[in-house]
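> with the sequence up front, the predicted model follows.
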Amino acid sequence: MNIKRIEESVSLRRSLDQGTEEQRKAVLEIIDEVRTKGDMALLSYTEKWDGARLDSLRVTKEEIIQAYDAFPTSINVVIQEAAENIREYHEKQVRQSWLSTKEDGTILGQKVTALDAVGVYVPGGKAAYPSSVLMNVIPAQVASVGRIAMVTPPAANGSVPAGVLVAADILGVDEIYKVGGAQAVAALAYGTETIRPVDKIVGPGNIFVALAKKEVYGLVDIDSIAGPSEIVVLADETANAHEVAADMLSQAEHDERASCVLVTTCGELAERVALEVEKQLTDLPREDIARASINEFGAIYVTESMEEALRVVNELAPEHLEVMTKEPMNLLPFIKHAGAIFLGRYSSEPVGDYFAGPNHVLPTNGTARFSSGLSVDEFVKKSSIIMYSQQALEDNVDKIAAFARLEGLEAHARAVEARFKKRGEF
């Protein structure tokens, strides 16, 4: 890995992958086909892109039973415990409706209402992700979403990974469809003969899924346009090079475009980590993917001070930030931008990916500057409540009418004045 000294003017943020014009055109064509042809288009695209010739899109109870038979009981128990941790964490995020009464009798408030229906996209492709099921479904359940529909691309033989089905069943999700890609997003947005439309689509996917979510946004809500995974490790001389390298590679193996960065005040640590990364790469099962990530998007930055290192971290605004310093908690007040912050040697990033409780669906591509990870808030909407009393309107009618006329909206002014004037007085 290249080791670089940071200059004050350096720009560290990589550009957001917007896809090519050809990819966007392909996505628009797929969306239109699904919108007009429904299930026929889904079955056709599933055969074309996934190699699976399906008789039915919906996962059956028999397939769920088979998944349990093929899945190790010991891992089943781990998934259940992880689900409990995730649920407990997200239950602390629940917002309550509220009302406030003023002395003049006015009642103001906010009503929090869960969404009626949510679609969860669980990616396939390079790996199967039961953890994505937990992280996307549980906050929706905690928010009391009425209906949760899950979509995931099948293998060529028409099967869905056992772990994905077991995780869904543990959570009680029984509406599962064997369809992926842009066609799955279109089905959730527009509906087909088999799949009823939803109000929001969440979950990561490839560039075609991301572009499809972008296209249907407005008809439905979406969580975000997810980019490749990222990790930044902020370390001083006390960090263990072997552990830092291992944590960086934990993200590099996700995707060839994943980003893995070390920011350190210690040049010696930088050199040791560079050697460790190369050493550990050689026996990784997904070496080709991880090596491509490291070569293209891996970096080690050495700074003159911790203040400068923190500036670099905040400019990167990473999805995952590990702080591996002597006193990591002391640096927390100075971290402004990060999707998830892991403090200390024993808070390795996979702890958050699978088990601790916080959500692993996080902002990427520097969007942690202005956005947050998936939470219960994503699955509710808030309605304001206004109940003005007669006294309150009498006290304020002239002010409201004056404001309306300031903006040239006479009918607005007359609407409030109508409560106190007889017909024909305007």
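That came in fine, so what should we check first? Numbers count the residues shown, from 1 in each chain.
> could you use CA atoms for every contact and neighbour count after this?
OK.
> ok, residue 220 - how many residues close by?
Number of residues near residue 220 (other C-alpha atoms under 10 Å) recorded here: 17.
> thought it was touching residue 191?
No. The pair formed by residue 220 and residue 191 falls short of the contact definition of C-alpha atoms under 8 Å, at 11.5 Å.
> what ranges do the strands span in the stretch 201-350 of the chain?
221-222, 230-235, 259-264, 298-302, 320-324, 340-343 (DSSP state E, counting those that start in this stretch).
> can you redo the ones you listed as TSV with mean neighbour count and distance to residue 385?
Shown next, in TSV, are the strands of the stretch 201-350 of the chain (neighbours: other C-alpha atoms under 10 Å; distance: least, C-alpha to C-alpha, whole Å):
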stretch	mean neighbour count	distance to residue 385
strand 221-222	19	23
strand 230-235	27	41
strand 259-264	26	45
strand 298-302	22	50
strand 320-324	26	38
strand 340-343	21	34
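> still on that earlier bit, who touches both of residue 220 and residue 191?
Taking C-alpha atoms under 8 Å, 6 or more residues apart in numbering as the criterion, residue 220 and residue 191 both touch residue 198.
> show me the helices in the stretch 251-400 of the chain, by range?
Applying DSSP state H, counting those that start in this stretch to the stretch 251-400 of the chain gives helices spanning 267-281, 287-297, 306-316, 328-331, 349-354, 390-406.
> got a list of contacts for the first one?
The one in question is helix 267-281. Under the criterion C-alpha under 8 Å, 6+ apart, residues 1-3, 236-237, 239, 241-242, 244-246, 249, 262, 264, 287, 290-291, 300-302 lie in contact with helix 267-281.
> list the buried residues in that helix.
267, 269-270, 273-274, 276-277, 281 (16 or more other C-alpha atoms under 10 Å).
> which one of these is nearest residue 313?
Residue 313 lies nearest to residue 270 out of those, by C-alpha to C-alpha, at 15.9 Å.
> report the contact partners of the nearest residue to residue 344 once chain neighbours are set aside.
Once flanking residues are discounted, residue 344 sits nearest to residue 324: 5.1 Å by C-alpha to C-alpha, 6 or more residues apart in numbering. By C-alpha under 8 Å, 6+ apart, the contact set of residue 324 is 233-236, 238-239, 343-345.
> put this next to the first one:
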Amino acid sequence: PAQVAGVQEIIMVVPTPDGLRNPLVLAAAAVAGVHRVFTVGGAQAVAALAYGTATIPRVDKITGPGNAYVASAKKRVFGQVGIDMIAGPSEILVIADGTTPPDWVAMDLFSQAEHDELAQSILLSPDAAYLDAVRASMERLLPEMPRAAVIRASLQGRGALIHTRSMEEACEISNRIAPEHLEISATEPQRWEPLLRHAGAIFMGAYTSESLGDYCAGPNHVLPTSGTARFSSPLGVYDFQKRSSLIEVSAEGAQGLGRIAAELAYGEGLQAHARAAEMRLKA
């Protein structure tokens, strides 16, 4: 989006665990048109971008997700720089009609739980037997996951399998949660999509796994979290654009607008405002 918007210089910061630079990340940066990359991450990277250092330039806007420390840092520097959103721990909500293989849905829930112990993974379905099948799949598949400890802690703390009265009720609950990632794992996802008002990204159908959106499905994947999808949108071109208001009033136009402005200004007790408008009135 920054390239499309015409941003003149795009700077990326990226952590390097164990001092190793990930060639895939650098390749992606090159494809995306990043101009400069700095190997620093976390809250300290946010501070460096906001205030500048001897080696890292100060920027105008900071975008992108991160852990709780990054989110807190972005909140603190807002005003010094612009930010896109306060992106919290990752979330997934799956609405399932019971037709998708349980292993698929179990792994979709794992895909967010493995991010962070604070990640949220929720399944809503009107099919109680299907919920039991997904739970059984989770119990069977979890031991083989490399990040099993993180997944288990996340699911125990912020995971839920919820039996709803109907698919309609599942959509109502989803709107209240306003999840970052919302999968409609159903044979007719187009039937339910019109009922869904709040979500960062909506994945339609059993074959549209959230992980595809993470890496290659197309739309930007910096998404609102923690219920902010009620009033926020995914990162896009508009986040890298700004607008200025242009006002030009003719001598004739100033006669009508000046009287209105003066009357309102006197009502507010702002005499200089009123007189500035009145000076342009013709006698």
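Thanks, I have the structure now. These numbers were taken from a predicted model, which means no experiment stands behind them.
> out of the strands of the stretch 201-350 of structure 1, which gets nearest to residue 378 of structure 1?
Judging those by C-alpha to C-alpha, what sits closest to residue 378 of structure 1 is strand 221-222, at 8.9 Å.
> returning to what we had before: redo the helices of the stretch 251-400 of structure 1 as a markdown table? Include distance to residue 101 of structure 1.
Formatted as a markdown table, those follow (distance: least, C-alpha to C-alpha, whole Å):
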| stretch | distance to residue 101 of structure 1 |
| --- | --- |
| helix 267-281 | 60 |
| helix 287-297 | 55 |
| helix 306-316 | 42 |
| helix 328-331 | 41 |
| helix 349-354 | 42 |
| helix 390-406 | 12 |
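> between these, which gets nearest to residue 145 of structure 1?
The nearest among the helices of the stretch 251-400 of structure 1, by C-alpha to C-alpha, is helix 349-354 at 22.8 Å.
> give me the stretch of structure 2 that that closest one matches.
Taking TM-score structural alignment as the measure, structure 2 aligns residues 210-215 with helix 349-354 of structure 1.
> again with stretch 235-253 of structure 1
With TM-score structural alignment as the criterion, stretch 235-253 of structure 1 aligns to 96-114.
> who touches stretch 367-385 of structure 1?
90, 93-95, 99, 107-115, 118, 136, 139-140, 142-143, 145, 223, 317-319, 336-340, 359-363.
> separate out the buried members of these.
90, 110, 112-115, 118, 136, 139-140, 142-143, 145, 223, 317-319, 337-340, 359-363.
> apart from its chain neighbours, what residue comes closest to the residue opposite residue 261 of structure 2 in structure 1 once aligned?
Matched by TM-score structural alignment, residue 261 of structure 2 corresponds to residue 400 in structure 1. Nearest non-adjacent residue to residue 400 of structure 1, counting by C-alpha to C-alpha, 6+ apart: residue 413, 6.9 Å away.
> what does residue 203 of structure 2 give?
residue 183 (4.6 Å).
> residue in structure 1 matching the one you found?
By TM-score structural alignment, residue 183 of structure 2 lines up with residue 322.
> got a list of what that match touches?
Here residue 322 of structure 1 is in contact with 231-234, 341-344, 347-349 (criterion: C-alpha under 8 Å, 6+ apart).
> for residue 330 of structure 1, state which of those residues is nearest.
residue 343 (9.9 Å).
> quick one: the strands in the stretch 1-150 of structure 1?
3-5, 98-101, 107-114, 117-121, 147-152.
> just send those back as JSON lines, with distance to residue 257 of structure 1 too.
Output for the strands of the stretch 1-150 of structure 1, formatted as JSON lines (distance: least, C-alpha to C-alpha, whole Å):
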{"stretch": "strand 3-5", "distance to residue 257 of structure 1": "19"}
{"stretch": "strand 98-101", "distance to residue 257 of structure 1": "45"}
{"stretch": "strand 107-114", "distance to residue 257 of structure 1": "35"}
{"stretch": "strand 117-121", "distance to residue 257 of structure 1": "20"}
{"stretch": "strand 147-152", "distance to residue 257 of structure 1": "22"}
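> same for the top helix by length along structure 1, what does it pack against?
Determined from DSSP state H, the single longest helix within structure 1 is helix 73-91. Helix 73-91 of structure 1 sits against helix 130-142, helix 162-171, with contacts defined as 3 or more C-alpha pairs under 8 Å, 6 or more residues apart in numbering; DSSP states H and E.
> and the first one, how far out from the chain middle?
Same thing as helix 130-142 of structure 1. Using C-alpha atoms, centre = their mean, to the nearest Å, the distance from the centre of helix 130-142 of structure 1 to the centre of the chain it belongs to is 11 Å.
> tell me what angle that helix forms with helix 73-91.
Orientation check (axes from the mean of the first three to the mean of the last three C-alpha atoms, to 10 degrees): helix 130-142 of structure 1 against helix 73-91 gives 40 degrees.
> can you check what angle separates helix 130-142 of structure 1 from strand 147-152?
170 degrees.
> give me the contacts around helix 130-142 of structure 1.
So helix 130-142 of structure 1 is contacted by 83, 86-87, 90-91, 94, 118, 120, 122, 148, 163-165, 167-168, 171, 202-203, 353-354, 359-361, 374-376, 378-379 (C-alpha under 8 Å, 6+ apart).
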